[in-house]
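> Next comes the sequence, and after it the predicted model I'd like to discuss.
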Amino acid sequence: MRRILFVFLDGVGLGPPGPENPLSSHDTPALRRLSGGPQWTRTLPETTASRHLIRRLDATLGVDGLPQSGTGQATLFTGRNCAELVGRHFGPFPHSATYDVLDHANLFHHVQSLVAAPQPAAFANAFPPQFFEAPRRRWTVTTRCCAGAEVPLRDLSTLQEARAVPADLTAEAWRDALQLDVPLRTEAEAARDLAATHRDHRLTLFEYFLTDKVGHDRTDLDAARLLDSLGRFFDELLDRLDPATDTLLVTSDHGNLEDGSHTQHTRNPVPLFVHGWAAPYFADATTLTDVAPCIIAALRGANGES
């Protein structure tokens, strides 16, 4: 069975190399492993091979202003230009004009229509009890997609059973900010658990948002420590995937982390890395709108080959 693992990194763009760009000033070998050697900057060369593809994606969507998470993520996970639909960039939460497409035509829906299985798609993030106990949840783009497609949200019990991954990889925030009795784990253990979840589904999504929080200076974690943590995670994850049957897709919704001179989003392109059998299906990807259709085409093609 051929599968796709989608690791979404919030707020990571490709900016000019220089001291203000931690993606060029701090060397992270595992990230260069994803890119085939070069650092993640605007000079990143595009590559097309049978099992490795690199693209620079336009995140502006033809709309003025700074790209935002609400419309950027809605575009990524539906294939619709949601900034154009709304008439502007909007975020961090989804705009009401995008509710219909998120609720009825998101990526999970398309995978469900293609794959005859009880749960062909999964969202691997774990959510703490406080999320489920809130009287009025503030739905993000990803959780709204799950609700619309009836993809279960994973909770404390699935995290304890190693069938889910905390958004920060280590569960440190669960212990420190939420005061939950959860054992700390390493980034390698998080990668192990994500790979195990991925093996049970045709499409698995994992959302990592600390990249955007660090870019906004909303956490004590600095960019160098963050990139080292991500590096340990990706090193282990790549080691656990077989490119003949597994594809790892990594991309973002807008720039932020790559420019340390301010705490705002940027209009820089975002990277698209595709490692594995599905790489050729992304050869023509140029904007955020192309990611979901390429995933669907790849899984449809995999169905035809099986």
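Arrived safely. Numbers count the residues shown, from 1 in each chain.

> Please make it C-alpha for all contacts and neighbour counts, starting now.
Will do.

> now what about stretch 144-161, what contacts it?
102-104, 106-109, 119, 121-129, 143, 164-166, 182 (Cα atoms under 8 Å, 6 or more residues apart in numbering).

> Filter those down to the buried ones and hand me the PyMOL line.
Listed next is the PyMOL selection for buried residues among the contacts of stretch 144-161, using 16 or more other Cα atoms under 10 Å:
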select buried, resi 102+103+104+106+107+108+109+119+121+122+123+124+125+126+127+128+143+164+165+166
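
> okay, now the one to match up with it:
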Amino acid sequence: MSILFLFVDGVGLAPEGPDNPLSDAPTPAIRSLLNGAFTIERVGASSGVLLRPVDATMGVAGLPQSGTGQTALLTGVNVAAIHGRHQPHVPPVALRPLLMEHSIFRRLTEGGRRVAFANAFGVRYWEALAARRLRRSASVIAAEGAGVRFRNDTDLRAGSALTWDITGETIRASGGDAPIISARAAGARLARLAAHYDLVFFETFITDLAGHGRLAHMASSDQPPPAVAEQIHMAMERVDGLIAGVLDTMRSGDTLLLTSDHGNIESLTAKTHTCNPTPLLVIGRDTSRFEHLISIVQVADAVVAAAQESLA
């Protein structure tokens, strides 16, 4: 059937304890799936649920970063080794052709599969790119290379796209006009999209922003910003609601996959990223296809194989 790929920025797996805000985050859907918190102790497989720790360092010294981590997730290539280091923020310029030509989006569309990029990109985003206030992320470069359609505000209001913050609340608080929906309703939207596509990709950066303490800064409020742990709990509550909504609605043959590019929110004492493994959470009939993965570099090939074989 379909693969629903949730990329959740800045989430690592660490032991349960006072330093790890995921230990007591309000995540009832995840807790039900794992019989406990989203921590390293819950690694394993049960009927229809797999949690694996996957290495984000790619064998390269230094802290994993978004630019190389996201590129590796989308291409299946150890770009940190090619680049010689971990690259923050956006993909290295020299490796952008690789994203254009070898992403999971390009490989699947060239194989006749249907790919949806579920994020909505409003006019303000494209204006910011044109004014060079923003630079293209790995996913945007990959989608452009594959000719995948970018969804817009019309799609958002029609219920066929999501805002990057899942509910629209963060965007509205920072001056945008996104409609506000529940996280659970957002998850249901993703699952309904899967009825028409072989791969549905959605990304959220709300977790990494929370881990860096920047989530509150995006809101226009006179109140003191909440502590980092509180921001992380809020972000994870939205992610958990998203997962719950997907599981409420997705078809029995669909597979939900969640992973990340580097650790961050799982440690309050770490002021930057971490070298902790990132989670690979897979729910559905195809969990066995992912049981062998040990690195983020392997995720792309496994996703492509699962999507291709689903209609073989």
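Perfect, I can see it now. Everything quoted here is computed from the prediction, not taken from an experiment.

> TM value for the aligned chains?
The TM-score (TM-score structural alignment, normalised by the length of the first structure) is 0.92; 296 aligned residues with a Cα RMSD of 1.6 Å.

> Narrow the contacts of stretch 144-161 of the first structure to those in strands?
Ala121, Ala122, Phe123 (DSSP state E).

> Let me have those in a markdown table, extended by distance to Gly70 of the first structure.
Below are these laid out as a markdown table (distance: Cα to Cα, whole Å):
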| residue | distance to Gly70 of the first structure |
| --- | --- |
| Ala121 | 22 |
| Ala122 | 21 |
| Phe123 | 18 |
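
> What mean distance separates the longest helix along the first structure from the matching residues in the second structure?
Criterion DSSP state H: the longest helix present in the first structure is helix 223-240. Compared with the second structure after the fit, helix 223-240 of the first structure shows a mean deviation of 1.8 Å (mean Cα distance after the TM-score superposition for the first structure).

> Contacts made by the next helix or strand after that helix with the rest, please.
Next along the chain after helix 223-240 of the first structure, taking DSSP states H and E as the criterion, comes strand 246-251. Residues lying outside strand 246-251 of the first structure but in contact with it, judged by Cα under 8 Å, 6+ apart, are 2-9, 241, 270-279.

> pretty sure Arg31 of the second structure contacts Ala37?
Yes. Counting by Cα atoms under 8 Å, Arg31 of the second structure does reach Ala37; the two are 5.4 Å apart.

> which SS class is Leu5 of the first structure?
Under the three-state scheme (DSSP: H, G, I helix; E, B strand; the rest coil), Leu5 of the first structure adopts strand.

> What's the local residue count around it?
Per other Cα atoms under 10 Å, the neighbour tally for Leu5 of the first structure reads 27.

> And it? What does it align with in the second structure?
Matched by TM-score structural alignment, Leu5 of the first structure corresponds to Leu4 in the second structure.

> and if you look at Val141 of the first structure?
Under the alignment (TM-score structural alignment), Val141 of the first structure maps onto Ala138.

> I'd like to know how far that match sits from Thr27 of the second structure.
Separation of Ala138 of the second structure from Thr27 of the second structure (Cα to Cα, to the nearest Å) stands at 28 Å.

> OK, contacts around the residue mapped onto Leu226 of the first structure from the second structure?
Counting by TM-score structural alignment, Leu226 of the first structure lines up with Ala235 in the second structure. By Cα under 8 Å, 6+ apart, the contact set of Ala235 of the second structure is Ile206, Thr207, Ala210.

> Over to Ala45 of the second structure. Which of the three states is it?
Once three-state DSSP is applied, Ala45 of the second structure turns out strand.
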